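Q: Curious how this folds, go ahead:
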Amino acid sequence: MSQLYRTWKDRNISIKTKVRLVRALIFHIFTYAAETWTIKAADRQRIDAFEMWCWRRMLQIPWTAHRTNVSILRQLKITRRLSTTCLKRILEYFGHIARRDGDNLEKIVVTGKVEGKRPRGRSQIRWSDQIRTALDTKVHTALNVAQSRVKWHKIVQKVVSGRGHDPQQ
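A: Have a look, this model is predicted:
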């Protein structure tokens, strides 16, 4: 991000082009393997904070300017937050796993057919738990629905568009 400082200062480059540069150069690297992440509420806040830090850095807005995140997102015409993009990739990957054969390792892990003992203490949030909370349904129901690629794509679009934290919450 700091190596792009000369680009951000250049007034001959439009804001639209700078937004495309941030998405292509920074967010593309950031979301590498995001479909395998387990994102909790605190993680989502950190992702949103990183995104806002990038936008403020691009626009050269100091922290003393007292600009709200909503005003910056409106100025840049951002309609989908970075954390929502991560959620979309997670749901798309879940659909991909659901359509695989039954003896596939990823599908076995997601369906919970792994044998063994859990460690002591409070259990960690599982990857499939975030699928369940995002869809408000059981994982097995989602596995059945995801067999149809068209239906699953519509459900993912519905969940992502009605997420509730776009552009800012």
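
Q: all contacts plus neighbour counts: C-alpha atoms, from now on.
A: Fine.

Q: Count the neighbours of Gly95 for me.
A: By other CA atoms under 10 Å, 22 other residues sit near Gly95.

Q: residue contacts, it?
A: 143, 146-147, 149, 152 (CA atoms under 8 Å, 6 or more residues apart in numbering).

Q: and of the residues you listed, the nearest to Gln168?
A: Taking CA to CA as the measure, Gln168 lies nearest Trp152 of the contacts of Gly95, at 25.9 Å.

Q: where exactly do the strands run in this structure?
A: Counting by DSSP state E, the chain has no strands at all.

Q: What residues sit buried inside the longest helix along it?
A: Counting by DSSP state H, the longest helix found in the chain is helix 41-59. Neighbour counts over helix 41-59 (16 or more other CA atoms under 10 Å) mark 44, 47-48, 50-52, 54-59 as buried.

Q: And the helices in the protein?
A: 5-9, 15-21, 28-30, 41-59, 69-76, 82-98, 105-111, 127-135, 139-145, 149-161.

Q: For the comparison step, fold the sequence that follows:
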Amino acid sequence: MKIMPIEKTASAPLSIVVINGQAVHVVWQFTCLESIISSSGKLDAEISVRLAKTSSVFRRLLGAVFHRPQINRHTKARIYNAKVSSIMLYSSETWRIAQTQLRMVDAVQARHLRRVESFKCYDKIRNTEILKTFKLANLSTQVEARSLRWYGHLLCPPISTPKRIISDFNPSENGWKRPRGRPHTRWADVINQRLLNRNINPNEAPSLALDRATWRRLTVLSTSSLYAGDPAEQER
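A: The predicted structure is shown next:
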């Protein structure tokens, strides 16, 4: 395998890859294991697809399950988690997701649960009350808990393993410079902020993660945040 440089233009990549004499097409995004990988690292396309798939499944289950009075609310909540939320949260452990996108995800969940209970806008029932009714956590809180749980698994192997070498790589210490302007938020930055939200020192995380029981206790979906709802709504 060799890399052949080509002229840099506004629409062309810096290089192409040739394997066994055949050039590999260079694309800006592709789908791998049902997730959309983008060269920019943004999640716009991935979130849009996840929301569309989630809503499609929900609509198919609406008449068959969620609007059946014979099925109690607890069972409906479990089915929603298993069949709907699981699609939305697929691969969310590695998302570098923005707050605006998290609000979109929570809004879709709230809209679904309102339809299950046949609530209308003029009923003036808050999202937090809907979540309490079903005893569900909002999806943004679940994304945070899942990412921290997965981060704990990432910290367990020795630092000599490939995934630890990649995750521990520090660009600035290796002579890499980020472009001018505001730097993009990295997945490591998101994780560090979520650790601070749980009162966990990021520098102490590698040692804490070695004790699986302790890490599970620190990163579990806490009861206090179970019905967190929309922060903007809570301030009203």
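
Q: So after superposing, what's the score?
A: Once superposed, chain against chain, the TM-score is 0.83 (TM-score structural alignment, normalised by the length of the first structure); 166 aligned residues with a CA RMSD of 2.3 Å.

Q: hang on, the earlier thing: among the contacts of Gly95 of the first structure, which ones are buried?
A: 143, 146-147, 152.

Q: about what we covered before: among the helices of the first structure, which is nearest Gln168 of the first structure?
A: Between the helices of the first structure, helix 69-76 lies closest to Gln168 of the first structure; by CA to CA that is 6.0 Å.

Q: Where does that closest one end up in the second structure?
A: The aligned range for helix 69-76 of the first structure in the second structure is 127-134, by TM-score structural alignment.

Q: neighbouring contacts of the matching stretch?
A: Stretch 127-134 of the second structure is touched from outside by 73-74, 77, 110, 113-114, 137-138, 227-230, 233, with contacts defined as CA under 8 Å, 6+ apart.

Q: Can you pick out the most distant pair from these?
A: Largest pairwise distance in the contacts of stretch 127-134 of the second structure, by CA to CA, is 24.9 Å, between His74 and Glu233.

Q: Can I get the contacts of stretch 127-134 of the second structure in CSV including distance to Leu154 of the second structure?
A: What follows is those, written out as CSV (distance: CA to CA, whole Å):
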residue, distance to Leu154 of the second structure
Arg73, 36
His74, 34
Ala77, 31
Ala110, 32
Leu113, 34
Arg114, 37
Ala137, 25
Asn138, 25
Tyr227, 28
Ala228, 27
Gly229, 29
Asp230, 30
Glu233, 35
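
Q: Show me which of the residues you listed are buried.
A: Among the contacts of stretch 127-134 of the second structure, those classed as buried by 16+ other CA under 10 Å are 73, 77, 110, 113-114, 137-138, 227-230.

Q: quick revisit: out of the buried ones among the contacts of Gly95 of the first structure, flag the one nearest to Gln3 of the first structure.
A: The closest of those, once distances to Gln3 of the first structure are taken by CA to CA, is Trp152, at 40.1 Å.

Q: Which residue comes closest to the residue most central in space within the first structure once chain neighbours are left out?
A: Nearest to the geometric centre of the first structure sits Cys86, at 1.6 Å (CA atoms, centre = their mean). Sequence neighbours aside, Ala34 is the residue nearest to Cys86 of the first structure in space, at 5.8 Å (criterion: CA to CA, 6 or more residues apart in numbering).

Q: on that earlier part again, state the pair within the contacts of Gly95 of the first structure that is farthest apart.
A: So, those by CA to CA: farthest apart are Leu143 and Arg149, at 11.2 Å.

Q: Return the most buried member of the helices of the first structure.
A: Ranked by mean neighbour count, these are led by helix 82-98 with a mean of 21 (mean count of other CA atoms under 10 Å).

Q: Mean deviation, it versus the second structure?
A: Compared with the second structure after fitting, helix 82-98 of the first structure has a mean deviation of 1.0 Å; criterion: mean CA distance after the TM-score superposition for the first structure.

Q: how about Val220 of the second structure, what does it touch?
A: With CA under 8 Å, 6+ apart, Val220 of the second structure has these contacts: 145, 149.

Q: All set now, cheers.
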